[in-house]
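Q: Provide a 3D model corresponding to the input given below.
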Amino acid sequence: MLMFQENEYVMYGLTGVCKLAEKRTETSGDHKGVEYYILYPVKDESAKIMIPVRLGQGRMRGLITKEELKKHLMQLQEEDIWVDDLKERGKDFQERLKTGEFYQWLAISSCLYGEKKRKVLEGKKLSMVDEKVMKDAWTLLCEEVLYGLEITEDQMKRLINEEEEL
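A: Model prediction:
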């Protein structure tokens, strides 16, 4: 079982990057004896999330490493996730987004960013569904690489477009 340390940054589901402030055991009430991770989302440090340690492993993971990012960028070149049907694509991309997996966010962002560039050349725009899911995936992805690897949003765009190497 993967264990996390106090003051470590972690990804928690679609909440995004959180600081694991502490791990503590409840001393009273119905949850007496239950061990919790106490998280504070970086985008709203006034919010507090308490996750039972025994359940935390499901939606919580460590931040991406440089090696993992390199692997995902290589994998990205080999996979096309585009779905022609808008309704099916929206459903597929939402499912990918909800996995909480960095690679899925990267694949969505890359795919829709490429489609957006093509549409602009035709004088068109992305659908609202595509635009929203791209924004959601991109926000989570950029937050993670910023805290995990100190890579900015602009650097990430260049990496995806193969204009820059890690």
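Q: Please make it C-alpha for all contacts and neighbour counts, starting now.
A: Noted.
Q: After the longest helix anywhere in the chain, which helix or strand is next? Please name it.
A: The helix that spans the most residues within the chain, counting by DSSP state H, is helix 128-149. The helix or strand immediately downstream of helix 128-149 is helix 153-160, counting by DSSP states H and E.
Q: Just the buried residues of that following helix, please?
A: Buried residues in helix 153-160, counted by 16 or more other Cα atoms under 10 Å: 153, 155, 156, 157, 159, 160.
Q: and if you look at stretch 115-122?
A: residue 116.
Q: can I get the buried residues of helix 153-160 in a markdown table with distance to residue 106?
A: Below are the buried residues of helix 153-160 laid out as a markdown table (distance: Cα to Cα, whole Å):
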| residue | distance to residue 106 |
| --- | --- |
| 153 | 13 |
| 155 | 14 |
| 156 | 10 |
| 157 | 11 |
| 159 | 11 |
| 160 | 8 |
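Q: Following up with a second sequence; could you model it the same way so I can compare the two?
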Amino acid sequence: MTDQDGIDRARDTILHSHPGLDTIVTMSGVMIPEDLRDPAHFSAAEKTIDTNLLGTIRVIDAFTPHLIGRGTGTIITVTSGIGFLPFPVMPTYAASKAGVHAYSEALRAQLDGTGIEVSELVPPAVATTPEQAQHNPRALKLAEFATEVMDLLGPTPLRTRSSSRAC
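A: Purely as a prediction, here's the structure:
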């Protein structure tokens, strides 16, 4: 996500194998705890912004010309409920996801009329490891979340379920 040349190579490989590609999902995320009282936190903040926000922008920029050329397609950005709430333990993570949200809104407006839809997936707390499930028993298990997302994105979306889980 932080290497533009790597993203460009991946794009070229993907489009060579799948020239009809019509959907891009950006799901970059690194979560690094920070103590804002310690100036050493800046390196964590820099890595978080470079990965989460700029990484998302790099991938979108790499594939947008292809989608515009097709005249149709979908870009799905993955943010986080944390981007809408204070999160003292990982403030730059929250800020980066809020930034992806704002970027998604602007992208949607700028791509209006091109045939490209921009959607944002805002996951709630998801336990991607057993340890995370122990620390937050209210978090969705990864498999349950994945099933719910696929239901939302499927041919007959279950949009009513999204409102019960958002943020």
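Q: TM-score for this pair?
A: Once superposed, chain against chain, the TM-score is 0.32 (TM-score structural alignment, normalised by the length of structure 1); 81 aligned residues with a Cα RMSD of 4.2 Å.
Q: and the angle for the longest helix of structure 1 with helix 153-160?
A: Counting by axes from the mean of the first three to the mean of the last three Cα atoms, to 10 degrees, helix 128-149 of structure 1 lies at 100 degrees to helix 153-160.
Q: give the contact list for residue 108 of structure 2.
A: By Cα atoms under 8 Å, 6 or more residues apart in numbering, residue 108 of structure 2 lies in contact with 117, 118, 119.
Q: before we move on, back to that, please identify the buried residues of the longest helix of structure 1?
A: Buried-residue list, helix 128-149 of structure 1, by 16+ other Cα under 10 Å: 130, 133-134, 136-138, 140-148.
Q: Between those residues, which sits nearest residue 89 of structure 1?
A: Residue 89 of structure 1 lies nearest to residue 130 out of those, by Cα to Cα, at 8.3 Å.
Q: Would you agree the closest one is in contact with residue 91?
A: No - in this structure, residue 130 of structure 1 is not within contact of residue 91 by Cα atoms under 8 Å, at 10.5 Å.
Q: Surely residue 120 of structure 2 is in a strand?
A: Yes - judged by DSSP: H, G, I helix; E, B strand; the rest coil, residue 120 of structure 2 forms part of a strand.
Q: what about the spatially closest residue to it that is not a sequence neighbour, distance to residue 133 of structure 2?
A: Nearest residue to residue 120 of structure 2 in three dimensions, chain neighbours excluded: residue 77, at 4.8 Å (Cα to Cα, 6 or more residues apart in numbering). Residue 77 of structure 2 sits at a distance of 24 Å from residue 133 of structure 2 (criterion: Cα to Cα, to the nearest Å).
Q: Give me the more crowded residue out of the two.
A: Applying other Cα atoms under 10 Å to residue 77 of structure 2 and residue 133 shows that residue 77 carries more neighbours, namely 24 against 17.
Q: Show me where structure 2 has its strands.
A: Along structure 2, the stretches classed as strands by DSSP state E are 23-26, 73-78, 116-121, 126-127, 140-141.
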